[in-house]
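*Asks:* any chance you could fold what I've pasted below:
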Amino acid sequence: MAASPDSGSPSTPRPAARPRTGWAGFRADLRAALPDASAALVVTAVIYVVLYARIESGSSQTLQVMPFLADADEYRLYWLCQAFGWSALLWAWLTLALGLLRSSVQPRWMPVGPARVERWHRTTSLTTIGLMFAHAFMFFAELVRENEDGLGWAALLLSAFVDVFVPGGYSTGTGRVAILLGLVAFYLSIPLGLAYYFRFRTGSRLWRALHRFIVVAYVLSVWHTLLYGTNVWFDGWFRTAVWALQVPLAVLFLVRLLAPARPSERLRLRDPATRPRPLPAAARLGGRLLVAAGAVALLAVTASGRDGGRTPGAETGERLVTAGMVWAGLAVLLLVIAVTVLAVRRAERAAPGRSGARPRP
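*Replies:* Below is the predicted model:
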């Protein structure tokens, strides 16, 4: 019989417990996300009250474009859709900030450790996906409620589903581009956000490479909001707030590129022993310069308030981006992701001793 830990006799040490992965880890994070999701619902309720009150008082600039929305009681589902959209964008901002903070060198002033920041990042990611789905579902429910074409239930549900959940299904007005952008962001966020729970199958190197593309989903979400968020159609504090929130993210992104937590990702151009090959080095340096330029541009847009948004009393200009351009951009993005997967697999085959390493929790 093995000796107890208090007996003082030698015993075989127990192997380190393998961290929970896959569905077990996913369920654990779902339970841990309950307080976070509850807070998100409270924030959504507050946003809904604000939107409702602005409609009731007639101060919402949305009424200048869609005056029929003046009946706030009739369009409650629509304003609930808008509220979920805003809280989803806020939580997307929060989870991206936590992710950038976790993957950068830990600053000394941080009151919590990397493990807790990572847990917060995972739980807020799950909450964000849930809020995005609720945002889309409330729009679906509003289309079903309206039933302007007098369709039967089966045809009505199918029509609303295509308009809301099928990319390219919404085919009128600004929504042709805006809803397409939102759906692309939503459908990208699901596999890229949940890839963490399958990293023991894909390998941590491939997971990290794929997860970085989540930044694209966030950018598309902001773009969707600026195009179709009925509270930001005109210049004002709503639009200014959206732009201002992007500045700290751009700074965190630049810090992440300049001082990544993993030593292998740091750019060392002067040290011949650790200097990367010319092409990866140029790509990393170009990325840092591009993000720095983006941060400056965001500061300029936020300070000036000139972002191309609509101006009250002025006619709307032609859209600069079409649905075809969005589809082309998505095709390019998917091609880049495929090339990234092939490059990671090729690197793993070149270093077989490291490819089987167990990823850290």
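*Asks:* C-alpha only now, for contacts and for neighbours.
*Replies:* Fine.
*Asks:* distance check, Leu320 against Gly308.
*Replies:* To Gly308, Leu320 is 11 Å away according to Cα to Cα, to the nearest Å.
*Asks:* this one next, for a side-by-side:
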Amino acid sequence: MTDAARPPVPSSGRRSGTRRFDWPGLRADARAAIPDASLALLVTGLVFWWLWARIENGSSPSIRMMPPFEDASEYWWYWLCQAFGWSALLWAYITVAFGLLRSGARPPWRWLSAARVERWHRTTSLTTIGLMFLHMATFFGAELQTNFENQPMGELVRETLVKVFVPGGYATGTGRVAVLIGLLAFYLGIVLGLAFYVRQTTGSRLWRALHRFVIVVYVLSVWHTLLYGTNVWFDGSFRTLVWALQMPLAGLLLLRLLAPARPSERLRLRGPGRESRPLPLTARAAGRLAVLATIAGLAAVIASGADGGRPDHGHSSAGVWPERWVIWTGLLVLTLLLVAVAHRLRPSRPAGHSVAGSSRWSKG
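*Replies:* Sure, this is the predicted structure:
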């Protein structure tokens, strides 16, 4: 999300009467997202129908690992959960693409204005968060439907709430890692996505810096899908297609880093005032090299068709990797990085509404 089409951030601190959270802006964006969300629900319905049809005709790879689920009408909650998961990933893909277009070099098409791309980015972001929540809610329904005969309902509801909504609460099978990764993506997506609506408190510079970490949410979402999406469990053309679709997004990310919309973000040895900037230069160069390495890895996976997924023969599950402590360590590192960025870019609190304070905010 970007703030080009929004009113300027207050010049200093929090003025009297300024809201800490931009509820009017969120309500306006939510209303604007209604057509987008309606289309997303339609797509979810089509995916659900497609999954159901493949179960009914026996062509779904899911029933090779889960034979009891071959009765689609009995386990419809599960297949609805899968449908919401796929539509959420699709909308995440779309909103990330809009965000990269808005913050980087855009095609010279007159109809693709910055304000329009930004509006699309905000509405698709809200739709993505809603789809992710519905994905989790239907997973909750699927867990209740599968286990309701095994224990009292009250105890089952409490345990299922922990398994579905608490990171680390799902402790069996592949879900020990896959559900944990999915939950981290969901909660990080809420915090980093909705940070747009507190930018009047945090300042635009801090909001933009934190919002860049949304790309981590998308990576976690794809990882979660490849680990737990039952239609991509196996090596094969469909799994390779999922990887291939990431290539355009990686290319957009590289283009955004090489040609950012803001001149201050370009890779230059010296800033506008000719001052040396070794730390920002190193960080930006490392980011570009990381994206290049990612593109090379994607190309290798697409060319070989092998990414460590379960083989398409036999019914034995691959070992769960990585261990959960690796995920928690990564989350700790990410949290420390976010805290460091927030500390470095926190808005100053000058006494009174001085010109200096206004200048600091306007630099963004």
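*Asks:* where does the TM-score land?
*Replies:* TM-score of the superposed chains, computed with TM-score structural alignment, normalised by the length of structure 1, equals 0.89; 342 aligned residues with a Cα RMSD of 2.2 Å.
*Asks:* of Leu320 and Gly308 of structure 1, which one has the most company?
*Replies:* Gly308 (11 against 6; other Cα atoms under 10 Å).
*Asks:* find the residue closest to the equivalent of that one over in structure 2 in space, skipping its chain neighbours.
*Replies:* Using TM-score structural alignment as the criterion, Gly308 of structure 1 maps onto Gly308 of structure 2. Nearest residue to Gly308 of structure 2, sequence neighbours excluded (Cα to Cα, 6 or more residues apart in numbering): Asp235, at 7.9 Å.
*Asks:* do you know how far that neighbour is from Leu100 of structure 2?
*Replies:* Counting by Cα to Cα - Asp235 of structure 2 and Leu100 of structure 2 are separated by 30 Å.
*Asks:* neighbour-wise, which of the two wins?
*Replies:* The neighbour comparison of Asp235 of structure 2 against Leu100 (other Cα under 10 Å) goes to Leu100, with 26 against 17.
*Asks:* show me what the helix or strand hosting the more buried one is packed up against.
*Replies:* Element membership of Leu100 of structure 2 [criterion: DSSP states H and E] is helix 76-103. Applying 3 or more Cα pairs under 8 Å, 6 or more residues apart in numbering; DSSP states H and E, one finds that helix 76-103 of structure 2 contacts helix 34-56, helix 114-147, helix 214-228, helix 246-258.
*Asks:* closest to Ala105 of structure 2 out of these?
*Replies:* Of all those, the one in closest proximity to Ala105 of structure 2, counting by Cα to Cα, is helix 246-258 (6.3 Å).
*Asks:* average offset between the helix or strand hosting His343 of structure 2 and structure 1?
*Replies:* Assigned by DSSP H and E, His343 of structure 2 belongs to helix 324-344. Once the two are superposed, helix 324-344 of structure 2 sits an average of 0.8 Å from its aligned residues in structure 1 (mean Cα distance after the TM-score superposition for structure 1).
*Asks:* packing partners for that helix?
*Replies:* Against helix 324-344 of structure 2 (3+ Cα pairs under 8 Å, 6+ apart) you get helix 175-194, helix 204-211.
*Asks:* still on that earlier bit, so the helix holding Leu100 of structure 2 versus helix 114-147, what angle?
*Replies:* Here helix 76-103 of structure 2 runs at an angle of 160 degrees relative to helix 114-147 (axes from the mean of the first three to the mean of the last three Cα atoms, to 10 degrees).
*Asks:* Ala97 of structure 1 against Leu252, yeah?
*Replies:* Yes - counting by Cα atoms under 8 Å, Leu252 is a contact partner of Ala97 of structure 1 at 7.1 Å.
*Asks:* higher neighbour count, these two?
*Replies:* The neighbour comparison of Ala97 of structure 1 against Leu252 (other Cα under 10 Å) goes to Leu252, with 21 against 18.
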